[in-house]
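Trainee: Here's a sequence, model it:
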Amino acid sequence: MASGTAYRCMQPDNAVLNFDPDPYQRRPPVVQYRAPPKRTSRRHARSALSICRLPVEILHEILLDLDLISIGTLREVDTIMRRVADSLPPYSLLRSLASDTIHVMEAVECVSYFPVRRLFAEFCHPYCRTCRDFGPFLYLPTLTRSCYKCNLLRPEYELAPLAEVFFRFGLEAQVLESLSAIRKINPPRYWLVDLAQAKALGRRIHGNSRATKQVHKARVKLREIDYERPIWQFERTQSRDIQCKRPWRRLINNSPSTAVAVGSWRLEATAAFPYWDRKTQTLEPGAYCRACTYQWEQGNINDWRRLGPVGGSYPLSKEAAYRAFLEADLPEHFLHCPAVKANYSFRTGRMGSYGWDGPDFIVHPKNGNSI
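Mentor: I've put the predicted structure just below:
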């Protein structure tokens, strides 16, 4: 184990969804979940008494299977329902400790997709579901905790516009509820869906991948006919000496899942998501190695060895700079970190050039055996 310098992100990477994503369309603050004044009618009194007869454990089990919007609606019924909802620990913890993430989920219109039970399970799970690194982010289409590297490189985190996915995999509007569509925050505000979900849905509807491709080819043929029809009509009018403007021929985008297209939407359905340690009752947003970040920001890299999401070179130093850790795991990282061994002087050079890092702090091994 070794000691080293770490920091926490004050502002997540600009590529992920932020709490105030659209400064050009600011709206007045909305007070959410405000319960109305207590009602004293006999009907409400009887319903309140009926609810109070149920054990709290049963009420909590029912509430855990509701989404945040549904629980918020129940809180507006009366003060008794508000107290019942507020007594649910997962709901109260998420509202108080992960409010920024919830606001992002509301902005992209996916907060009603998932029950509180599932969201809280991810809140209490520290590691990326795809690898074993600490995951400071939440991938919203599948509600899974994730890390920066997997969001950037892994196929499980590919996104595409809803209209293009429907065309590509032969889907219809009736199956929209089977996809967790995310509304893009920045203009143009179209819907994005997880590509893996769309592929699986296409196979389930059409039987297999081959049948899905056949449906796609048929749709391409129909689209080509629709595009060719104005040209054919124009040529027909020309033969009759009728003066008219030649129609514009649009390009046909048959494959939205190309590397360039997929790369352009990555991280647009990912939000910062802290980890709640139930054992220690502490909130952990993740900590970063200052030496790794310094090495990347200063351009001290010579490891352009991996292909990135758009086909270019991808340095391992960038992966190291954007990797988050649990604070307790940092001493082991410091022991083997090449950037720490380089012994950089952090006082020189431009610090925080991307504006997303906070103040430094020293992390020591808990057992005190520091190198």
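Trainee: Please make it C-alpha for all contacts and neighbour counts, starting now.
Mentor: OK.
Trainee: buried ones in stretch 208-224?
Mentor: Residues 211-213, 215-217, 219-220 are the ones in stretch 208-224 that count as buried (16 or more other C-alpha atoms under 10 Å).
Trainee: what do you get for stretch 67-74?
Mentor: Going by neighbour count (16+ other C-alpha under 10 Å), the buried part of stretch 67-74 is 67-69, 71-72, 74.
Trainee: tell me the contacts of residue 361?
Mentor: 5-7 (C-alpha atoms under 8 Å, 6 or more residues apart in numbering).
Trainee: ugh, wrong one, I meant residue 95
Mentor: For residue 95, the contact set (C-alpha under 8 Å, 6+ apart) comprises residue 102.
Trainee: From the centroid of the protein, which residue is nearest?
Mentor: Central residue of the chain (C-alpha atoms, centre = their mean): residue 270, 2.0 Å from the mean position.
Trainee: pretty sure it is touching residue 136, no?
Mentor: No - between residue 270 and residue 136 there is no contact under C-alpha atoms under 8 Å: 10.1 Å.
Trainee: Going by residue numbers, what spans are strands in the stretch 151-300 of the chain?
Mentor: Counting by DSSP state E, counting those that start in this stretch, one finds strands in the stretch 151-300 of the chain at the ranges 159-161, 182-183, 191-194, 270-272, 275-277, 282-284, 287-289.
Trainee: To residue 153, which of those strands lies closest?
Mentor: Closest approach to residue 153 among the strands of the stretch 151-300 of the chain (C-alpha to C-alpha): strand 159-161, 12.0 Å.
Trainee: Can you tell me what sits against the closest one?
Mentor: By C-alpha under 8 Å, 6+ apart, strand 159-161 touches 190-195, 256-257, 261-262, 265-266.
Trainee: quick one: which of those residues is most hemmed in?
Mentor: Counting neighbours by other C-alpha atoms under 10 Å, the top entry in the contacts of strand 159-161 is residue 193, with 28 neighbours.
Trainee: one more to put side by side:
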Amino acid sequence: MDTVTSRENRSATEYHFLGEQEDAIIRATAYHNKEYDLSVISFPSRTRNGIRRSVSRPFPRAPNASLGTLDRLPLELLVYVSLHLDIYSLFKFRQTNLRSRQVIDSLQEYRAVTSHGLNPLYALLRTQLATYVSLSDFYNVLCTNNCAFCGEFGGFVFLPTWSRCCFECVKKAPETQMQTLASLRKQFRLTQAAISKLRCFKTLPGIYTMDESTYKSRFKIVPVHQAMLVSGKQPQAGEQPPTPRPIYRYNYMASCALPYYERRSGRVEYGISCAGCQLFRGKVYAQGGFLEHFKWCKGAQREWEFRVGVKRSTRSQRNGGYFRRKY
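Mentor: Modelled structure (predicted):
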């Protein structure tokens, strides 16, 4: 049962609408909260446009050099190898010559990633986490819509483990808690060998959290959960985990917005929230989930009827008539 519609905002009866009204209902009663996207790692549009030109535009001329012994492989095997290259190696291979660029650019998975995942793609390269994520890994998470930790719609990805997550889990899930390397090294007495097993990286300068805090300096952060596993200091049953006080801003510095790509239809979803809910406004839905929510949400239904009423009223007045909404 949807938490939002389980209280006083829940309609007594299910609201019925026609299939052709779905898009109009979503436009009228739902919105995408861009503040969530900007509170994590994000890059300005001019940066994304520059990246898009360099990673997705094929050269107009035909290749005049081969891949050497790699060209002896069957095309299916070459595609398989390309899909399982990590992102860093994939771009190195793509820069070899025009033939390698042609091979990579022809992959459906690569085109989807460079079309809809530029922010996290650039974030992986800038944080040097790109060696841990293959093209296949990237594409599979891009085509997954549920949070790996709570099962709700997830419009974000946690970079150190490359896991789809929702905004609430970015803040609160135990698996997404981040701390500075210096703090965890001191607390868990991590050796250099232990640190080498962690996905630690330097933060990127930018504006983070819903409070829009600006950070210009770079420092190393690491997942607390990984540090606990490596150190062997897992708590016993009933004990509190020996983790430092959560500092949520570090979690934002390790996450990035990632839309959901429906591979069959090619539809892209960024996640939408209900404009009619006064409480729980932060809950994010996929389109199908929102339409189910709409059937029982009185606030969303009022928004829809108001929008329809305004449009009908305008048309009626033009025709010399008068329309009154009924509740």
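Trainee: Quick check: the equivalent of residue 193 of the first structure over in the second structure vs residue 36 of the second structure, distance?
Mentor: Using TM-score structural alignment to pair residues, one finds that residue 193 of the first structure aligns to residue 222 in the second structure. Applying C-alpha to C-alpha, to the nearest Å, the value for residue 222 of the second structure to residue 36 of the second structure is 22 Å.
Trainee: and if you look at residue 198 of the second structure?
Mentor: Relative to residue 36 of the second structure, residue 198 of the second structure is positioned 27 Å away (C-alpha to C-alpha).
Trainee: got it, and residue 186 of the second structure?
Mentor: The value you get for residue 186 of the second structure to residue 36 of the second structure, if C-alpha to C-alpha is used, is 32 Å.
Trainee: Residue 65 of the second structure now?
Mentor: To residue 36 of the second structure, residue 65 of the second structure is 46 Å away according to C-alpha to C-alpha.
Trainee: Quick check on those two: which one has the bigger neighbour count.
Mentor: Taking neighbours as other C-alpha under 10 Å, residue 65 of the second structure and residue 36 compare with residue 36 leading, 18 against 10.
Trainee: Could you look up the SS state of that one?
Mentor: Counting by DSSP: H, G, I helix; E, B strand; the rest coil, the backbone at residue 36 of the second structure sits in helix.
Trainee: which residue lines up with it in the first structure?
Mentor: By TM-score structural alignment, residue 36 of the second structure lines up with residue 12 in the first structure.
Trainee: I'd like to know which elements the helix or strand where residue 315 of the second structure lies is packed against.
Mentor: According to DSSP states H and E, residue 315 of the second structure maps onto helix 298-318. Packed against helix 298-318 of the second structure by the contact rule (3 or more C-alpha pairs under 8 Å, 6 or more residues apart in numbering; DSSP states H and E) you find helix 22-29.
Trainee: other SSEs contacting the helix it packs on?
Mentor: helix 287-294, helix 298-318.
Trainee: Can you convert these into TSV and add a column each for distance to residue 142 of the second structure and mean neighbour count?
Mentor: Conversion of these to TSV gives the following (distance: least, C-alpha to C-alpha, whole Å; neighbours: other C-alpha atoms under 10 Å):
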stretch	distance to residue 142 of the second structure	mean neighbour count
helix 287-294	16	18
helix 298-318	29	16
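Trainee: of all those helices, which lies closest to residue 278 of the second structure?
Mentor: Closest to residue 278 of the second structure of these, according to C-alpha to C-alpha: helix 298-318, at 7.9 Å.
Trainee: Number of residues surrounding residue 104 of the second structure?
Mentor: Neighbours around residue 104 of the second structure, by other C-alpha under 10 Å: 23.
Trainee: OK, contacts around residue 78 of the second structure?
Mentor: Residue 78 of the second structure is in contact with residue 70, counting by C-alpha under 8 Å, 6+ apart.
Trainee: what about it, helix or strand, and which?
Mentor: Using DSSP H and E, residue 78 of the second structure falls within helix 75-83.
Trainee: Identify each buried residue in that helix, please.
Mentor: 82-83.
Trainee: residues in the first structure aligned with it?
Mentor: Counting by TM-score structural alignment, helix 75-83 of the second structure corresponds to 56-64 in the first structure.
Trainee: what about that stretch, how far off from the second structure?
Mentor: With mean C-alpha distance after the TM-score superposition for the first structure, stretch 56-64 of the first structure departs from the second structure by a mean of 1.2 Å once superposed.
Trainee: Show me the helices in the stretch 51-200 of the second structure, by range?
Mentor: Taking DSSP state H, counting those that start in this stretch, the helices of the stretch 51-200 of the second structure run over residues 75-83, 87-94, 98-105, 108-116, 118-127, 135-142, 167-172, 181-188, 192-195.
Trainee: Let me know the distance separating residue 94 of the second structure from residue 148 of the second structure.
Mentor: For residue 94 of the second structure, the distance to residue 148 of the second structure - C-alpha to C-alpha - is 31 Å.
Trainee: Could you pull out the helices in the stretch 251-371 of the first structure for me?
Mentor: 259-265, 290-297, 316-321, 330-336, 338-341.
Trainee: Determine the set of other helices and strands touching the third one.
Mentor: Using 3+ C-alpha pairs under 8 Å, 6+ apart as the contact criterion, the secondary-structure elements in contact with helix 316-321 of the first structure are helix 290-297, strand 304-307.
Trainee: Those: which one's closest to residue 358 of the first structure?
Mentor: Using C-alpha to C-alpha, these put helix 290-297 closest to residue 358 of the first structure, at 10.1 Å.
Trainee: Check which helices and strands the closest one sits against.
Mentor: Counting contacts by 3+ C-alpha pairs under 8 Å, 6+ apart, helix 290-297 of the first structure packs against strand 4-9, helix 316-321, helix 338-341.
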